[in-house]
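K.L.:
I need the structure of the sequence given here:
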Amino acid sequence: MTEQKLQAGYRYQQAFADLSVKKEKAFIPFVMIGDPNAEQSFNIIKALIDAGVDALELGIPFSDPSADGITIQMAALRAIKSDINTDVCIDILAKVREYAPNIPIGLLLYGNLIFARGIDTFYADMAKVGVDSVLIADLPIRESLPFREAAIKHNVAPIFIAPPNANDNTLRDVSSFSKGYTYVLSRAGVTGVDSPVVAQKEISQEESPAHKLINTLNEYNAAPPILGFGISNPQQVKDALDAGASGAISGSAVVKIIETNLNDHKKMLTELTTFVIDMKAATR
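P.N.:
Okay, the predicted model is just below:
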């Protein structure tokens, strides 16, 4: 293993380097592990990979996902009703890593899931199955030290959120602590498919909060900024990239396709594939 591969987030570094050579940016979908059940969840993740995503952002179901809108809340409940827990998620993650050895795999989850397992044990377990990064949705950065230490110990990249209302000290900390990439919020609030800030055409890209936020992060040498919240169509991907983002994350729009096709799993995979192809095309 090379020196680079001992660094937390090395798969992200390689992915961004490869994208730069191709003059592309990243498209990253989010889905809930275990939604609607373990078998179909793995099929969904394989379909996303096969359709050409640049990285994965995956959730572990939690009973009180306070940062998420109704679409992702319902995905978590479907998974929980299918008896999905952290152990099952680890099994699925191991299969995903075996299927795609090089794709960056990030987790977006809630702190209680980590506490329940024990902080060090959680990160050790995730490292064993090839998880590259962990973003804790409800973790204030001022309380993040034990999580960051455990993450770095096990070569897992800690990811932090840069919200549009962040003060300068917060942005400096986010830039310093985030490895792999930086999650930039296009707007405040919970997840969903509402129009993000960058898509409001009355605001020029140079004046948009996202553009200003990304400029500040770049000044502080932050990891590549990826814009999320409200990204649901190719134009919004283009708007995110125009604002200076290195890529875009789409969650609720992806999960909505799953929700809409619960009774037709084949159609679900077909629609997910088409969605990814269209969104990825917008990054070129």
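
K.L.:
When you work out contacts or count neighbours from here on, use the C-alpha atoms and nothing else.
P.N.:
Noted.

K.L.:
Pro61 looks like it's in a helix, true?
P.N.:
No - applying DSSP: H, G, I helix; E, B strand; the rest coil, one finds Pro61 to be coil, outside a helix.

K.L.:
Need the residue closest to the centroid of the protein.
P.N.:
Glu57 (3.4 Å; CA atoms, centre = their mean).

K.L.:
Let's verify it: helix, strand, or coil?
P.N.:
Applying three-state DSSP: Glu57 is strand.

K.L.:
Just to check, it is in contact with Leu108?
P.N.:
Yes - shown here, Glu57 and Leu108 form a contact pair, counting by CA atoms under 8 Å, at 6.6 Å.

K.L.:
mind listing the strands for the stretch 101-250 of the chain?
P.N.:
Remark: strands assigned in the stretch 101-250 of the chain by DSSP state E, counting those that start in this stretch are 105-109, 133-136, 157-159, 161-162, 182-185, 225-228, 247-250.

K.L.:
run this one through as well so I can compare:
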Amino acid sequence: MSELKRLFASLAQKNRKALMPFVTAGDPNIASTAAVIRAAHQAGADLCEVGVPYSDPIADGPVIQASYQRALEAGFRLQGVFDLGRDLSADAAMMPRVTMVSYSIIYRMGMAKYVERAKQAGYCGAIVPDLLVEEAAPLSQVCRDAEFDLIQLITPTTTRDRQRRIADLTTGFLYYVSVTGITGERTVLPTNLVDNVSWLREQTDLPVCIGFGISGPETAAQLAPVADGLIVGSAIVRRIADATRSAQQAGQDPTPAAAKIVGEFCRELRQAIDEATVHAAT
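P.N.:
Purely as a prediction, here's the structure:
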């Protein structure tokens, strides 16, 4: 059984919805990224999505695009993601981590080699946003053989037949994109979102996690009853950028400030998700 399958089975037994923060590896540096992930874990996060900076981001809005650019300009290299994973793995109780990575990076390294190196670094899966379902079978098989989860995206415009095909080639969980367009914080989510996710959950045994557009505790609470997990990206990356900027202007190390603000935000999200989940069950 994969690490993600064990995680979601445990969460389901507790009627707990997964809180999954997204952070960009190397923004502002790898040490800060590690500290932020540890703070999120201590604040109640269950699973972390680690973005691998890429010069041509896919579906990422301006906040995450800017974080990728900052990391690359600061000298980020792919090895940094593996170093980060090994650092976090020193804590046996650390929450599971998956990478958000372009298929071009995996393909260039070699599918089996990427999966092997990621596993050795402590990652248990990969979200590959630019992998078409028509081309996903080879990587899906490599991942299944290695018990390394391949997580794929479904969008509001994905046809229902195609959603089923994507689910067949996915393990770990399905990443449901809540809105059309790019990542970013929203205060209003589509009116048909709940119906679409409810339909998808009837088609598969995989957990369905919702990402894109979750701006804070209010939107998280809206979606918690229908989802198995919630992915929060731009709102966290923006807080890291703001804390980093303020610390650097004061001539201070940005790591403590970034970790503190993300920890506080994740506590707020955790409380809102748990309260909404309990309310829906009563």
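
K.L.:
returning to what we had before: columns distance to Thr121 of the first structure and mean neighbour count on top of the strands of the stretch 101-250 of the first structure, output as CSV?
P.N.:
Converted to CSV, those look like this (distance: least, CA to CA, whole Å; neighbours: other CA atoms under 10 Å):
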stretch, distance to Thr121 of the first structure, mean neighbour count
strand 105-109, 16, 23
strand 133-136, 14, 25
strand 157-159, 15, 27
strand 161-162, 24, 26
strand 182-185, 24, 25
strand 225-228, 28, 28
strand 247-250, 28, 26
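
K.L.:
Nearest to Tyr10 of the first structure among the ones you listed would be which one?
P.N.:
strand 157-159 (8.7 Å; CA to CA).

K.L.:
Show me what that closest one packs onto, helices and strands only.
P.N.:
strand 133-136, helix 145-153 (3 or more CA pairs under 8 Å, 6 or more residues apart in numbering; DSSP states H and E).

K.L.:
Now that strand on the second structure. Mean distance?
P.N.:
Here strand 157-159 of the first structure, set against the second structure after superposition, deviates by a mean of 0.7 Å using mean CA distance after the TM-score superposition for the first structure.

K.L.:
against the second structure, where does that strand fall?
P.N.:
Counting by TM-score structural alignment, strand 157-159 of the first structure falls onto residues 149-151 of the second structure.

K.L.:
Now do the matching stretch: everything it contacts.
P.N.:
2, 4, 124-128, 139-140, 143, 169-175 (CA atoms under 8 Å, 6 or more residues apart in numbering).

K.L.:
cool, and stretch 35-55 of the first structure?
P.N.:
Contacts of stretch 35-55 of the first structure (CA under 8 Å, 6+ apart): 12, 15, 26-29, 31-34, 75-76, 78-79, 82, 84, 88, 92, 95-96, 99-100, 103-106, 258, 262, 265, 269, 272-274, 276-277, 280.

K.L.:
so how far is that stretch off the chain centroid?
P.N.:
With CA atoms, centre = their mean, to the nearest Å as the basis, stretch 35-55 of the first structure stands 14 Å off its chain's centre.

K.L.:
Where does it end up in the second structure?
P.N.:
Counting by TM-score structural alignment, stretch 35-55 of the first structure corresponds to 27-47 in the second structure.

K.L.:
ok, Cys201 of the second structure - how many residues close by?
P.N.:
Actually, residue 201 of the second structure is Arg. It isn't Cys. 17 (other CA atoms under 10 Å).

K.L.:
residue in the first structure matching it?
P.N.:
Checking TM-score structural alignment: Arg201 of the second structure goes with Asn218.

K.L.:
Look up how far Asp173 of the first structure lies from that match.
P.N.:
13 Å (CA to CA, to the nearest Å).

K.L.:
Map Lys119 of the second structure onto the first structure.
P.N.:
Counting by TM-score structural alignment, the partner of Lys119 of the second structure is Ala127.

K.L.:
Now for Ala112 of the second structure, how many residues are close by?
P.N.:
17.

K.L.:
That one touches Val142, doesn't it?
P.N.:
Yes - between Ala112 of the second structure and Val142 there is a contact under CA under 8 Å: 6.3 Å.

K.L.:
Could I get the full set of helices for the stretch 1-150 of the second structure?
P.N.:
Taking DSSP state H, counting those that start in this stretch to define them, one finds helices in the stretch 1-150 of the second structure at 3-13, 30-42, 62-73, 79-89, 103-109, 111-120, 137-146.

K.L.:
Would you check the span in the first structure matched by the shortest one?
P.N.:
Meaning helix 103-109 of the second structure. Under TM-score structural alignment, the match for helix 103-109 of the second structure is residues 111-117.

K.L.:
The fourth one now?
P.N.:
Using TM-score structural alignment, helix 79-89 of the second structure lines up with residues 87-97 of the first structure.

K.L.:
ok, Gly51 of the second structure to Ala167 of the second structure distance?
P.N.:
On the measure of CA to CA, Gly51 of the second structure and Ala167 of the second structure end up 22 Å apart.

K.L.:
And for Gly26 of the second structure?
P.N.:
In terms of CA to CA, Gly26 of the second structure sits 31 Å off from Ala167 of the second structure.

K.L.:
Quick check on those two: which one has the bigger neighbour count.
P.N.:
Shown here are Gly26 of the second structure and Ala167; by other CA under 10 Å, Gly26 has more neighbours (29 against 22).

K.L.:
Next, count neighbours for the closest residue to the more buried one other than its chain neighbours.
P.N.:
Of all residues not flanking Gly26 of the second structure in the chain, Ala71 sits nearest, at 5.1 Å (CA to CA, 6 or more residues apart in numbering). Taking other CA under 10 Å as the criterion, the count of residues near Ala71 of the second structure is 21.
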